[in-house]
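# the sequence isn't on hand, but the structure is:
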């Protein structure tokens, strides 16, 4: 149990509760910070920002290298904590820690050049450049599905340019939040520069409005994003939103079906299907629909649902029982609307929030599994008469985060990609994130970009400096 106000009191209302989704056992409760504690947090954050922005880049980079090493040194304990708090298989949890360490390393090696002063040529002897300057403390509201990665993906680019970072993490993974804060401090970052805000939504709203908070980034639901963006807008503060998706996985008639099936299984069922940037709607061109569906269902039957600490388990439990209930209702509503259940569709009996890998066929627009984000182990299959209809179906969504396109004609795929209304298109591959590539969406999947040079500059002041030539 962490020492960050962790209490064994399960009756308190103003607490964040961490509970093992595989066993339902209580891990810890974290008492919400008082108003005075939140005020001290903001005071310390502002002081740490002033110190950090004045810290030479070479010293920031050194801290990043130490952080990467610290994450790797603590990999086993961090991975065990991730698995205990949200149910990710232990192998996937270790991979998450390593991805964080590798991303911090990439930022350290490439970030300084990206945020360095950029010269601009003008039609005179004047000297002009753009400086990418820090703007202050960025408040981040983060989800539970990748307890470390989502935070590192946001904090890494934000902090290298000189900003501070205030984290409001999901209540069920507060242990991971404090473990990450401890890693930053152990790496030598100024105390208070990376800090956790453990409180209720009303206090978060007031914190957004506080002058010591410069901007807001959120990964979560459309409802949460709308509320945060409205509050940020009233305060005239920049916001970045990543609000999930209903990514299409398009398989055209000339695709390699076996490869597409293998990738589709991983793309849909990794992390028990609890991934924003992941295949959710499988749109198949009619000539290959039967073959793909048959092989996909056969492969899904081989998925082993079980103890996430067992290395033979493919997927573990869903993170919370209410999320499992919500997914089950979406599946039942989809079947009631005319979809065909090919596999699964049931909660696993017994202790824990386990759910059977599920495949639905004959899914069409207007059904829950097509229109809504399904955040769990369910794949929805839709058949298109041709490529044109597949594109239309893919774009028939409120979301626009990512998408996959499978075909042997890559040149054609490149042309189709430009017609897909998404922040990312993966040709003959499945949605993924990488430090070098921007992540973000369009439509109701949000706005703004994380990672790559876009993320490193997202929360900076692009200050134009124009020095007139002196005769």
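That came through, no problem. Since the structure is predicted, the reported quantities are computational estimates derived from the model, not experimental observations.
# rest of the way, CA atoms for contacts and neighbours
Will do.
# list the residues that contact the residue nearest the centre of the chain.
The chain has residue 150 as the residue nearest its centroid, 4.7 Å off, counting by CA atoms, centre = their mean. Contact analysis of residue 150 by CA atoms under 8 Å, 6 or more residues apart in numbering lists 142-143.
# can you tell me how far it is from residue 264?
23 Å (CA to CA, to the nearest Å).
# thinking again about what came up before, so the residue nearest to the centre of the chain, which of the three states?
helix (DSSP: H, G, I helix; E, B strand; the rest coil).
# same check, this time on the one 5 residues further on
Residue 155 falls in the helix class when you classify it by three-state DSSP.
# put this next to the first one:
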């Protein structure tokens, strides 16, 4: 984990447990100077054409390609991400930059409407100003860049407070954006603590706040922002349910569900976490799923054939194990895994818990690591009931050979922001990303993120 030192902190490699770097918090004066500089840069940037902004976004993609190896390695060093998945993360960021550059003009095109008095109405989208982005460690490049790309294209400025343990990745992202031609001060990383962050939110030049992280953290940030009348976007945690219905291709479901649980070391808000399996296929799924999880290769995240690296921080690994232990104390059964290995690094094995019921952390809470909750349902209707029996609602999945029926379940009954049919969840540049209930509100990607912090301005003209 990052370790606090006087006036700052150290970052720790979760694989080697060695210190990577030491950082010092900036002063309040430096923080507010950065805010003033960002606002000043915004005043010029907001009148730059969408076409010119798009050229810089394209260059961001080019610079990401040039720094792909360096950024991927740094993410692996700072939070234990398997190196091949770090490369895929950079590829996603490139795709987001390219998609946004190509489609923003159409998304932000003014809309004309006739007024009842014979006049003309014009709806236009105007940037709002400085957007404050608070991001977690699990996707050190994607999380800040999905916010920055959308808001820079919208004409806003962005200040980033990244998670301490990926500070190096944050600073490299800033370097990449500057090399791509983003004007000086328009995007800036702030190495600040929570108290400083709250002060920044309350400043009048901050026009919006976007937060990705836990529900508890989001609640606190939303409270501070709400008291200052700032709009927020919240992308929070979840315990996504994946339904295996009575007509599912069990073999395909097993393969997808194993990958859906271990991707990014299981440290993904939209990862498959609760596996709700109908009684008719439960035993067959359980047998294949437990074997699949048992066969996952956990090792050095720098090796290309490693499937599971270490948990990002020791305290997070310990918390995950405590959740498993409490679930077992309350009746859950460990089918595989569930023990902290005696080796260097903050590793936790791929784990399957069965007999998971309400009242256990494995049922009620988010387990941020490669721990799967296996739940038996009586039938398809019961499976959907169990899926919706959660305070969270970010993503989810349905495995069924009846694609039409699965789509209808997703549209009409699944109370969540995203549903994946016969696959596991991954972000796509052209599709909205976000949740409901304790998983937050607001959307990113697919044009939706462009407009979250824009003023939909009505211009009404009475004809002479």
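Now that the structure is in, tell me what you want to look at. Values in this document were obtained by computation on a predicted structure and should not be read as measured data.
# ok so, going back, distance of the residue nearest to the centre of structure 1 relative to residue 137 of structure 1?
Distance, residue 150 of structure 1 to residue 137 of structure 1, using CA to CA: 18 Å.
# ditto for residue 210 of structure 1
11 Å.
# these two: who's more crowded?
Set side by side, residue 210 of structure 1 and residue 137 show more neighbours around residue 137, with 28 against 12, by other CA atoms under 10 Å.
# what packs against the helix of greatest length in structure 2?
Criterion DSSP state H: the longest helix present in structure 2 is helix 83-107. Contacts defined by 3 or more CA pairs under 8 Å, 6 or more residues apart in numbering; DSSP states H and E place helix 83-107 of structure 2 against helix 50-66, helix 68-79, helix 142-154.
# in structure 1, which residues correspond to the last one?
Under TM-score structural alignment, the alignment places helix 142-154 of structure 2 onto residues 149-161 of structure 1.
# just the shortest one next, same as before
The counterpart of helix 68-79 of structure 2 in structure 1, counting by TM-score structural alignment, spans residues 75-86.
# next: stretch 254-263 of structure 2.
The aligned range for stretch 254-263 of structure 2 is 261-270, by TM-score structural alignment.
# report the buried residues of the matching stretch.
Neighbour-count burial for stretch 261-270 of structure 1, counted by 16 or more other CA atoms under 10 Å, picks out 261, 263-270.
# which residues does it contact?
Counting contacts by CA under 8 Å, 6+ apart, the residues outside stretch 261-270 of structure 1 that touch it are 249, 278-280, 292, 295-296, 299-300, 315, 357, 376-379, 429-431.
# now, those that are in strands?
249, 279-280, 378-379 (DSSP state E).
# can you name the two of the residues you listed that sit furthest apart?
Farthest-apart pair in those is 249 and 378; separation 13.4 Å (CA to CA).
# ok, residue 242 of structure 2 - contacts?
Going by CA under 8 Å, 6+ apart, the list of residues near residue 242 of structure 2 reads 257, 272-276, 387, 396-399.
# which of those fall within helices?
In this view, those that belong to helices under DSSP H are 257, 387.
# now, of the contacts of residue 242 of structure 2, which are buried?
257, 272-276, 387, 396-399.
# superposed on structure 2, what's the mean shift for the helix or strand hosting residue 202 of structure 1?
Here residue 202 of structure 1 sits within helix 201-209, counting by DSSP states H and E. By mean CA distance after the TM-score superposition for structure 1, the fitted helix 201-209 of structure 1 averages 0.4 Å away from its aligned residues in structure 2.
# the helix or strand that comes right after that helix packs against which elements?
Per DSSP H and E, the first helix or strand lying C-terminal to helix 201-209 of structure 1 is strand 213-219. Applying 3+ CA pairs under 8 Å, 6+ apart, one finds that strand 213-219 of structure 1 makes contact with strand 137-141, helix 201-209, helix 222-234, strand 238-242.
# out of these, the one nearest residue 175 of structure 1 is which?
With CA to CA as the criterion, residue 175 of structure 1 lies closest to strand 137-141 of these, at 15.5 Å.
# any idea how far that closest one is from the chain center?
Here strand 137-141 of structure 1 is found 15 Å from its chain centre; the criterion is CA atoms, centre = their mean, to the nearest Å.
# tell me what angle that strand forms with strand 213-219.
20 degrees (axes from the mean of the first three to the mean of the last three CA atoms, to 10 degrees).
# what does strand 137-141 of structure 1 contact?
Here strand 137-141 of structure 1 makes contact (CA under 8 Å, 6+ apart) with 45-46, 49, 154, 158, 163-170, 208, 212-220.
# go with 7 Å
The contact list for strand 137-141 of structure 1 (CA atoms under 7 Å, 6 or more residues apart in numbering) reads 45, 49, 163-169, 212-219.
# corresponding residue for residue 243 of structure 1 in structure 2?
Counting by TM-score structural alignment, residue 243 of structure 1 lines up with residue 236 in structure 2.
# now for its match: which residues touch it?
Counting by CA under 7 Å, 6+ apart, residue 236 of structure 2 touches 212-215, 218, 439-440.
# wait, what's in contact with the aligned partner of residue 41 of structure 1 in structure 2?
Using TM-score structural alignment, the partner of residue 41 of structure 1 in structure 2 is residue 34. Neighbouring residues of residue 34 of structure 2 by CA under 7 Å, 6+ apart: residue 185.
# and what of the one 4 residues further on?
Contacts of residue 38 of structure 2 were listed using CA under 7 Å, 6+ apart, and they are 130, 157, 185-187.
# just residue 276 of structure 1 next, same as before
Residue 276 of structure 1 sits next to 244-245 when contact means CA under 7 Å, 6+ apart.
# nothing else from me, thank you.
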